[in-house]
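Visitor: what would the 3D arrangement of this be:
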Amino acid sequence: MKKILFVAGLLMLGQASAASYVSNDAATKTATITVNAGEGGDNGGLNFNGADHGKKGFVIPAGWTVKMVFKNVGMMPHSAVVTKGKTPLSSITEKDAAFAKAYTSKLAGGIAGGSKAETVMFKVGKAGTYNLVCGVPGHGLGGQYVGFMVSGTAKTASFE
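Guide: Model prediction:
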C-alpha cells in the first residue's frame, strides 16, 4: 500500500511541475518561459510542452523581456523560434524571427535530444499574434508550434 501511495504521489508531483512553464517578475517585467521540445508522445514528439498545432500558447505582456529556457527532451533534434503570423512557414531562418534574438541556436539542424538547456533572451514589442515554431525542416508544418501572443492588456505571462 505504501508503494502505491508513493508512486501516486510521484505521478502527481510530476504533473504539478510539468504545468509550471512560466514564471513572472513584474518588477523587472521579465517572463521566464520553459519550452520543452518533444515532451511526451503527442503528435509523434513534434510538440512543445506536450502541445501541438497551436492548441496552447504563451501570452506575454507587451514590452516585457522574455527569458526562454529551451530543453529538448525528445528523441529527434528540435529548435525554437518566435515567428510572425498565425501559421508556420515552410522554411524558417533567423531572419523570420518576430523579435531580435527570439530563436535558439542550430535553428535548421536542431539541438539533439538530451542536451543541456539553452537560454535565450529577447524583448517583445507591440501586441500581436505570433507562433513559437520548431525551425527543423518539416517540424513546423508537421504541427510543432504553439501560439505566442503579445498582449497589450495582460499583467503577467502565462501558458494556456
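Visitor: can we go C-alpha only for contacts and neighbour counts from here?
Guide: Noted.
Visitor: for the residue nearest the centre of the chain, give its distance to residue 5.
Guide: Centroid-nearest residue in the chain: residue 35, 3.4 Å away (criterion: CA atoms, centre = their mean). Note on residue 35: its distance to residue 5, by CA to CA, to the nearest Å, is 30 Å.
Visitor: run this one through as well so I can compare:
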Amino acid sequence: MLRLALTLLCLASLSPAQQPAAPDHAHGTTTEIPGLKKELFAGITEADFMKLGDKPKTVKLVLVATFSAANYGMNFNGYSHGKAVFTIPKDWTVDVTFINPSPIPHSLVVVEKDTTKKLQMGEPFFPGGGVPKPEVGLSLTKAEFSFVTDETGEFALACGFPAHAINGHWLALNVSADAKAPTLQLGDKPVVEAK
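Guide: Reported below is the predicted structural model:
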C-alpha cells in the first residue's frame, strides 16, 4: 500500500503536461502517455498478440502494458476491463511475453476473473502464471513466464500492482474444454484463431 500511495503521490505531483492524458470521449481515445520506452514494443501489431507455439498444444501471447493511453494507460494491448478475450483450450501451455514500456510499475498475473474486483491480486491461479512479485510491478522492461491451462473456467490476465485491476487493467482469459484452438477477440472485432 505504501508503494501505491507513493505512486499516486508522484502522479499528483506531475505538471499538467506530464500527467496521463484524459480520454477524448468523442473518439474513445486519448493522447500519448509520456516517458514510454517505445523501442520495447516497436513493430508489435495485433497479429503478434497471440500465435501458435513451435510445439503442439502451445500458444504464445504478447501483452504490452500501456500499449496506448486508453484507460489512462492501464491497458494491455490497448484494451482494458476484459474487452479483449483470449480463449485457450484446456491442457495447453501458454508462453507469455509481458512488456511494460512505462516508467509507472505494472505487472501481469493470471487470476480468477472475480479477483479483478479486489485491490490486490495475490498468487497466480496457475503455477508459473505471472511475473515475479506482481504486487511490486516492473517498469521499462520485458518479462516472460509460462503456465499450463489445467483447469477450465473464466480467468483474467490482470495487472497485479495494487488497485490497477480494479480500475480495469485486465483482459479476459477463458479456458475451455470444448475449444479446439486458441482464439482472440479484440473488442467488437471478429474472433480470430491463432496461427
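Visitor: host element of the equivalent of the residue nearest to the centre of the first structure over in the second structure?
Guide: In the second structure, the residue equivalent to residue 35 of the first structure is residue 63, according to TM-score structural alignment. Assigned by DSSP states H and E, residue 63 of the second structure belongs to strand 58-64.
Visitor: which residues are contacting that strand?
Guide: The contact list for strand 58-64 of the second structure (CA atoms under 8 Å, 6 or more residues apart in numbering) reads 41, 48-53, 75-77, 92-101, 182, 194.
Visitor: and the helices in the second structure?
Guide: Assigned by DSSP state H, the helices in the second structure fall at 2-13.
Visitor: all strands of it, in order?
Guide: 23-24, 29-30, 50-52, 58-64, 84-89, 93-100, 109-112, 141-148, 153-158, 170-176, 183-186, 192-193 (DSSP state E).
Visitor: which stretch among those comes nearest residue 135 of the second structure?
Guide: Nearest of those to residue 135 of the second structure, taken as CA to CA: strand 109-112 at 9.4 Å.
Visitor: what's the offset of the closest one from the middle of its chain?
Guide: 10 Å (CA atoms, centre = their mean, to the nearest Å).
Visitor: mean shift of it relative to the first structure?
Guide: Averaged over the aligned pairs, strand 109-112 of the second structure sits 0.7 Å from the first structure after superposition, using mean CA distance after the TM-score superposition for the first structure.
Visitor: which residues of the first structure does that strand align to?
Guide: So strand 109-112 of the second structure is aligned with residues 81-84, judged by TM-score structural alignment.
Visitor: tabulate the strands of the second structure in TSV, adding columns for distance to residue 2 of the second structure.
Guide: Below are these laid out as TSV (distance: least, CA to CA, whole Å):
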stretch	distance to residue 2 of the second structure
strand 23-24	28
strand 29-30	29
strand 50-52	35
strand 58-64	25
strand 84-89	31
strand 93-100	21
strand 109-112	21
strand 141-148	22
strand 153-158	20
strand 170-176	22
strand 183-186	34
strand 192-193	41
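Visitor: I'd like to know which of those is closest to residue 121 of the second structure.
Guide: strand 109-112 (7.0 Å).
Visitor: contacts for the closest one?
Guide: 121, 123-126, 129-131, 134, 154-160.
Visitor: right, I'll leave it there.
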